[in-house]
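Asks: pasting the structure only:
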């Protein structure tokens, strides 16, 4: 099984612009957050919630959901092999593209991103572009087959993360991000500041986006979050205090496999007006996901509890997992173990056995 680690993240903190303008970096203490547990319910932070069961039928059986996007009024869902489109009520509309070698088809689905009006599928050496209704419109050729996970900025430029291979001691930097314009022309690259070497392993990385923010990233073994400004140059935004609970360079050695199950990686950040939600990965081989919540008003971070001291995020006692964000709206999937509780609280929701996931659309205050 290929070992995958996500080490680039996107985030926007409400205080980021202030810290950047004053050239002073704020610090968020993740180590403290792991030891601080408080009851937290998303219901107290939202103005509205809508549950949308994705239709369950043979031609749209979802496996492991990688991402969900809202494109105009519809929802575009990426799983491990395909991209599906559902209407606002969750009814299946169509697949977006399919496997093949013809126009608008892909041999390998590498990544998916969406804008307000277009859908972008990354395959080997190309970006397939589709309209908001899922119709194929054009192909953007790329000059490097290694270009993998992708993000898009507000100008329509594409950001690709390069695969990070084991480096020799004498290597002082590696190509981290390659930036292309909307026509697929190379603009520039961003090099890493923290270099991994002697790990004995190869990693495949990811890059994500939050609507209206632009691109930002954190290097795997660094503790600074960088944004990429309008000049496509990195700016330092925030310092994270990670300490011993998080993976360090020395931990990526096969002789230390016994500790891999207890260490954390930071995967993603979801920004709301009053709260930042940090998604963590615990372990490598069979990873699990946990969360930290940063209260901007109280300037405190903690692990969220619900339902008699269970770890995780919930809304009105229903456990759920964040997937993507558009402005103040966050998209979650309901935890499968809480589908019965969901239907008890919402009798109008009818679910079949072995049904597709249920989308929860939360609008934050």
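Replies: Done, it's in. Predicted, not measured: the structure shown is a model, and the values here were computed from it. Numbers count the residues shown, from 1 in each chain.

Asks: from here on, just use CA atoms for contacts and neighbour counts.
Replies: Will do.

Asks: check for me that residue 302 belongs to a helix.
Replies: No - counting by DSSP: H, G, I helix; E, B strand; the rest coil, residue 302 falls outside a helix, being strand.

Asks: thought it was touching residue 278?
Replies: No - counting by Cα atoms under 8 Å, no contact exists between residue 302 and residue 278, whose distance comes to 10.2 Å.

Asks: put this next to the first one:
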């Protein structure tokens, strides 16, 4: 069975954490930060009809040259669907799910990449973040140029996992510091760096004393803002405005389920004990997506995946969990979301997962969602995109 990315993967958090006290050395406070209060009873979930007005599906074409083993992330730009898969490829599908072509190829030659860590799609070109370089292609995959960088020295370590365009020019790199421990005070290192167009570090943001955990993506956009997905052990969602100023946009208050102490770094002697303690708290929120009317996050609690939806109009938080025992036979399971377009959340789901749902939900609901044609779908087929349209 293929492994499509889901909020179940959130449970694979690392222990590496950013130091809260160090983050505060950079003042990102904002008096207008919106506090979102998440209910203490995380096992009390809503019916999905309280959140979604409609659920539709789009199968991605299954062919030998576009078999997808793992969806790292996806983007939809000008009706084209871009999939970063587990084989380090960037595959392009049209609006009907038909496979079109691959952008670039894996290798060490000119115009090739060793890793495809992240990518940006512009109006007339695509940039792929590789190890110590950014490769630019046309929208149809023709190689244009390569920008090289090397920030792996002892003073300003940055092994970028994610990147985005900086509003004041250049890029923001998320530092890729997972696993690096015990930075000395005289060698300041940061979670994020502002890099100029000529690939020079201009400034570091979010000072750390230990390595940080990872996520599925780090940057999204809402209106004219760049949004930074939260880091491990931090309940703030940060924004970057057009002037390049960073501030806290939202703070998710998990009440008694929040871990308020500094997160310990385990060793062989105490790793199990620390793991048992931390499992009783929400330690990381992922996949922040914002629309004009809703806010979405995924998180894990007691080794169970959850999603929270905040309605801006009703000032209310709704909870869903794919592991909830209270799922109605007239309710399609929500597995999380990797992308948002308008007021619709989008998630790739394995064909095998869909088969499980078809065995659970009622015949009437199968008919309502027009899922009869999926009953005989091969479980090894490419993922199916689920479009969850949010209520307005």
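Replies: Okay, I see it. Keep in mind that what you see is a predicted model, and the values were worked out from it rather than measured.

Asks: give me the common contacts of residue 302 and residue 278 of the first structure.
Replies: Taking Cα atoms under 8 Å, 6 or more residues apart in numbering as the contact rule, the neighbours common to residue 302 of the first structure and residue 278 are 292-294.

Asks: turn these into JSON lines, columns for secondary structure and distance to residue 229 of the first structure.
Replies: JSON lines is the format used below for those (DSSP: H, G, I helix; E, B strand; the rest coil; distance: Cα to Cα, whole Å):
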{"residue": "292", "secondary structure": "strand", "distance to residue 229 of the first structure": "27"}
{"residue": "293", "secondary structure": "strand", "distance to residue 229 of the first structure": "26"}
{"residue": "294", "secondary structure": "strand", "distance to residue 229 of the first structure": "24"}
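
Asks: could you find the counterpart of residue 291 of the first structure in the second structure?
Replies: In the superposition onto the second structure, residue 291 of the first structure corresponds to residue 307 when matched by TM-score structural alignment.

Asks: what about that match, helix or strand, and which?
Replies: With secondary structure defined by DSSP states H and E, residue 307 of the second structure is part of strand 304-311.

Asks: and that strand, how far from the chain's centre?
Replies: Taking Cα atoms, centre = their mean, to the nearest Å, one finds the center of strand 304-311 of the second structure at 14 Å from the center of the full chain.

Asks: between that strand and strand 316-320, how many degrees?
Replies: Between the axis of strand 304-311 of the second structure and that of strand 316-320 there is an angle of 150 degrees, by axes from the mean of the first three to the mean of the last three Cα atoms, to 10 degrees.

Asks: what comes into contact with strand 304-311 of the second structure?
Replies: Outside strand 304-311 of the second structure, the residues that touch it by Cα under 8 Å, 6+ apart are 7-8, 10-11, 36, 38, 51, 293-300, 316-323, 336.

Asks: what's the mean distance for it versus the first structure?
Replies: With the two structures superposed, strand 304-311 of the second structure lies on average 2.3 Å from its match in the first structure, counting by mean Cα distance after the TM-score superposition for the first structure.

Asks: that strand: which residues count as buried?
Replies: For strand 304-311 of the second structure, the buried set under the neighbour-count rule, 16 or more other Cα atoms under 10 Å, comprises 304-311.

Asks: residue 58 of the second structure: which of those is nearest?
Replies: For residue 58 of the second structure, the closest of those turns out to be residue 307, at 22.2 Å, with distances computed as Cα to Cα.

Asks: give me the neighbour count for the closest residue to the closest one other than its chain neighbours.
Replies: The shortest distance from residue 307 of the second structure to any non-neighbouring residue, by Cα to Cα, 6 or more residues apart in numbering, is to residue 298 (4.4 Å). By the other Cα atoms under 10 Å criterion, the neighbourhood of residue 298 of the second structure contains 26 residues.

Asks: where does residue 298 of the second structure sit, in terms of helix or strand?
Replies: Judged by DSSP H and E, residue 298 of the second structure forms part of strand 294-301.

Asks: what is that strand packed up against?
Replies: Contact here means 3 or more Cα pairs under 8 Å, 6 or more residues apart in numbering; DSSP states H and E; on that basis strand 294-301 of the second structure packs against strand 285-290, strand 304-311.

Asks: do you know how far the closest residue to residue 262 of the first structure other than its chain neighbours is from residue 291 of the first structure?
Replies: Take residue 262 of the first structure and drop its neighbours on the chain: the residue closest to it by Cα to Cα, 6+ apart is residue 283, 5.7 Å away. Spatial separation of residue 283 of the first structure from residue 291 of the first structure under the definition Cα to Cα, to the nearest Å is 14 Å.

Asks: now swap in residue 308 of the first structure and tell me
Replies: Using Cα to Cα, one obtains 17 Å as the distance from residue 308 of the first structure to residue 291 of the first structure.

Asks: so who does residue 364 of the first structure touch?
Replies: When the contact criterion is Cα under 8 Å, 6+ apart, the partners of residue 364 of the first structure are 45-48, 272-273, 328-330.
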